[in-house]
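S.K.: Here's a sequence, model it:
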Amino acid sequence: MELQDLKIAGISIAPGVEKQIDAQIAKLPSRTPIDIPIIVSRSKKPGPTLLITGGMHGDEINGIEIVRRVITNNYHRPLIGTVICIPILNVYGFIHFSRQTVGGKDMNRSFPGTRNGSLASQLAYRLTQDILPLIDYGIDFHTGGARINNYPQVRANLDEPKNMELVQAFSPKFMIHSPFREKSFRKEAAKKGTPILVYEGGESLRLRKHAIDVGINGLLRVMKHLKMRDEAPVSKGESYFIKKSSWLRAKSAGIYHSFFRTGEYVEKGTVVGLITGPYGEFEHKMKAHISGYAIAINNNPVVNRGDALIHIGIPD
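M.R.: As a prediction, the model looks like this:
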């Protein structure tokens, strides 16, 4: 079967070619153009097309670093098929240290987008129209927001066989069943039958080596599963399916002192931390309300009543 050229943003990429496409999305008020670099690497042999993205939220640096290292180490060059890498989807958020785009809009709540809507909507529209029809699979790399530190985990609708197949190939410690969120990229892709895995690891505006390494190694295992690579690191340790989870929330305002790290097992009734008054007037013990694994922890010590403190996942 003769392979056809791939076209993105009006630029053709022939089989066996690697090319960077600088897709112009908008201009700053200074008239400085804002481009999104898209790195496309194609094999001469037919195979699937895999999309690898980071920076959907501009302050989630671990995901950006994962895609950067994939490109730097030439992991994106497939034996078969095509790999499309977009390290930073939300350039505006990246340069402003922000989760959102201009106007406070969340790009991952703006799909399928519109041609003339908000900037977030326009970005979502371009991804939906120009990239989504070309791909067979995708992995979208994210990081915990608002000082939430996520233990490396993969989220997907585990009721879908294609998703389950990819999640098991990725082989993280935690495989989390996650229903679709309205207007998200993952849900829009699912409408077209395209499985997208969401990887979460670490916290915003902070590089964490463990989260980056786990993300890269999992991606390489997925590529090997798709026959796009010959080799991939062997997964170490057990994996747990998480279908139910619950946040332990602060019972009072104050300063929170956590006694647990992400990834650790928590028994119901265990004291997981203290909330103290800033003037020494009280200390409140926070006890786990269920047993399970700490899949995320709030690293912001200043809390209000009702704030999320520790996310406990119940293994299935």
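
S.K.: Going by C-alpha atoms from here, please, whenever you check contacts or count neighbours.
M.R.: OK.

S.K.: Spell out the residue ranges of the strands in the stretch 101-250 of the chain.
M.R.: 137-144, 148-156, 174-177, 196-203, 240-249 (DSSP state E, counting those that start in this stretch).

S.K.: now these as a markdown table including distance to residue 76 and mean neighbour count?
M.R.: Listed next are the strands of the stretch 101-250 of the chain as a markdown table, based on distance: least, CA to CA, whole Å; neighbours: other CA atoms under 10 Å:
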| stretch | distance to residue 76 | mean neighbour count |
| --- | --- | --- |
| strand 137-144 | 13 | 26 |
| strand 148-156 | 20 | 25 |
| strand 174-177 | 24 | 23 |
| strand 196-203 | 17 | 26 |
| strand 240-249 | 28 | 18 |
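
S.K.: Make CSV from those and add distance to residue 73 to it.
M.R.: Shown next, in CSV, are the strands of the stretch 101-250 of the chain (distance: least, CA to CA, whole Å):
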stretch, distance to residue 73
strand 137-144, 17
strand 148-156, 21
strand 174-177, 26
strand 196-203, 20
strand 240-249, 30
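
S.K.: Among those, which comes closest to residue 255?
M.R.: The closest of those to residue 255 is strand 240-249. By CA to CA, the value is 13.2 Å.

S.K.: Proceed likewise with the subsequent sequence, for comparison:
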Amino acid sequence: MPQHRTITILDEEIKPGESKTINMEIARLYTMTKLKIPIIVERSKIDGPVVLFSAGMHGDEINGMEIVRQLIVRHINKPKIGTIICIPVINVFGFVNKSREFPDGRDLNRVFPGSRNGSLASRFAYYILKEVIPNVDYCIDFHAGGASRFNAPQIRIVPGNEELKKLSDVFNAPFTLYSKNINGSFRNSCDRLGVKMLLFEGGKSLDINDDITQHGVRGAKRFLAHFGMLDDSKKVPVAERPSIYINDSTWIRARHSGLFQNKTMAGEFVKKGEVIACITDPFGKFEKKVKAPNTGYIINSNDSPIVYQGDAIFHISQRMV
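M.R.: The predicted model follows:
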């Protein structure tokens, strides 16, 4: 029997078979009010992998928080073997303000690996990598689309990594997008530290969509079952079809400003030349059709009723494998 590793977060040790919630307190509001970030740890008595489910890197991406919340409330986070760590809300400051950014105006997902003595966001990034990630083998980080743009449920992985490809197959989101790591991102830092991460995108900011939530929960259950971590009382969901892998995609941008009449939902398959939306003025002077530039899947759709010229209104796949 392999020896259990020691799991210590913020000087608190979590022993095999133990459940513990550790409150991460790094800073306060300017009112001196403490803000706690709960880190919920569940350890089995049987040794195994350590999986992190995280959400709320951007404070307005609530759908990801709901996915992790359901993993907790449905006791999916109680592992048969190994350890499951849940952080439902990383950017609690942004969550309180219904904002994507930290109070210092920075995007937390662009300041990793952070600095102990840097900006507020940078300090949070530093402590997440220092205190949590050294314990983790695998991570699924849940996100949503910003600025009223609705993402079809998808996993994002770097191209050329066969292990991540296999894990994405296991999770089996409707779509998988190949995308390079971005400097300063949580995903990039985890990759450098040897943590295998799947980044889930689904839904839009300041919204909870049950279909997106269930895609995330089902994928997480399949992921845990793959490692033998899912409790026997939990049923492993059967995927409807294999994930559609997308190598290339492009943004369709509005050619006119006006009222946006969206006719196409995220996830739909469209053909080249098909009318997928209309842009009109509020005075009945013009109506401009928006046509699909190529055949493919709409993987992101703008839900805003008003757009400006140049706004991203659809994200469409170009090359699939």
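
S.K.: that older thread, for residue 44 of structure 1, which of the strands of the stretch 101-250 of structure 1 is the nearest?
M.R.: The closest of the strands of the stretch 101-250 of structure 1 to residue 44 of structure 1 is strand 137-144. By CA to CA, the value is 18.9 Å.

S.K.: what packs against the closest one?
M.R.: Secondary-structure packing of strand 137-144 of structure 1 (3 or more CA pairs under 8 Å, 6 or more residues apart in numbering; DSSP states H and E): strand 49-53, helix 61-72, strand 148-156, strand 196-203.

S.K.: so which of those comes closest to residue 10 of structure 1?
M.R.: Residue 10 of structure 1 lies closest, by CA to CA, to one member of these: strand 49-53, at 18.3 Å.

S.K.: list the buried ones in stretch 22-31 of structure 1?
M.R.: 23, 26 (16 or more other CA atoms under 10 Å).

S.K.: start to end distance for it?
M.R.: End-to-end distance for stretch 22-31 of structure 1, by CA to CA, to the nearest Å: 17 Å.

S.K.: Onto which residues of structure 2 does that stretch map?
M.R.: Aligning stretch 22-31 of structure 1 against structure 2 (TM-score structural alignment) gives residues 23-32.

S.K.: Over to stretch 241-256 of structure 1?
M.R.: On structure 2, the counterpart of stretch 241-256 of structure 1 by TM-score structural alignment is residues 245-260.

S.K.: Please pick out the residue of structure 1 most distant from its centre.
M.R.: Residue farthest from the centre of structure 1, counting by CA atoms, centre = their mean, is residue 281 at 40.9 Å.

S.K.: picking up where we left off before, show residues contacting the match of stretch 22-31 of structure 1.
M.R.: Contact with stretch 23-32 of structure 2 is made by 10, 34, 35, 36, 37, 38, 39, 120, 123, 124, as judged by CA atoms under 8 Å, 6 or more residues apart in numbering.

S.K.: and those residues, which are buried?
M.R.: Buried among the contacts of stretch 23-32 of structure 2 (16+ other CA under 10 Å): 35, 36, 37, 38, 39, 120, 123, 124.

S.K.: host element of the nearest residue to the fourth one once chain neighbours are set aside?
M.R.: Here the nearest residue to residue 38 of structure 2 in space, its sequence neighbours aside, is residue 23; by CA to CA, 6 or more residues apart in numbering that works out to 4.6 Å. In this structure, residue 23 of structure 2 sits in strand 19-24 according to DSSP states H and E.

S.K.: Report the inter-axis angle for the helix or strand immediately after that strand in the chain versus strand 19-24.
M.R.: Counting by DSSP H and E, the next helix or strand C-terminal to strand 19-24 of structure 2 is strand 37-43. With axes from the mean of the first three to the mean of the last three CA atoms, to 10 degrees defining the directions, strand 37-43 of structure 2 sits at 160 degrees from strand 19-24.

S.K.: Strand 37-43 of structure 2 - contacts with which helices or strands?
M.R.: strand 19-24, strand 83-87.

S.K.: Return the residues in contact with the closest residue to residue 206 of structure 2 other than its chain neighbours.
M.R.: Distance criterion CA to CA, 6+ apart; nearest residue to residue 206 of structure 2, sequence neighbours excluded, is residue 60 at 5.3 Å. By CA under 8 Å, 6+ apart, residue 60 of structure 2 lies in contact with 94, 95, 98, 99, 100, 205, 206.

S.K.: so how many other residues sit close to the last one?
M.R.: For residue 206 of structure 2, the neighbour count with other CA atoms under 10 Å is 19.

S.K.: Over to the first one?
M.R.: The number of residues packed near residue 94 of structure 2 is 23, by other CA under 10 Å.

S.K.: sec struct for it, please.
M.R.: The three-state assignment at residue 94 of structure 2 reads helix, by DSSP: H, G, I helix; E, B strand; the rest coil.

S.K.: Quick one: the contacts of residue 60 of structure 2 as a markdown table, columns for distance to residue 216 of structure 2 too.
M.R.: What follows is those, written out as a markdown table (distance: CA to CA, whole Å):
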| residue | distance to residue 216 of structure 2 |
| --- | --- |
| 94 | 22 |
| 95 | 20 |
| 98 | 22 |
| 99 | 22 |
| 100 | 21 |
| 205 | 16 |
| 206 | 17 |
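
S.K.: ok, residues contacting the lengthiest helix in structure 1?
M.R.: Assignment by DSSP state H gives helix 209-225 as the longest helix of structure 1. Outside helix 209-225 of structure 1, the residues that touch it by CA under 8 Å, 6+ apart are 62-63, 65-66, 70, 75, 139, 141, 151-152, 166, 169-172, 199, 201-202, 229-234.

S.K.: Any idea how far apart the tips of the match of stretch 241-256 of structure 1 sit?
M.R.: Span of stretch 245-260 of structure 2 from end to end, CA to CA: 29 Å.
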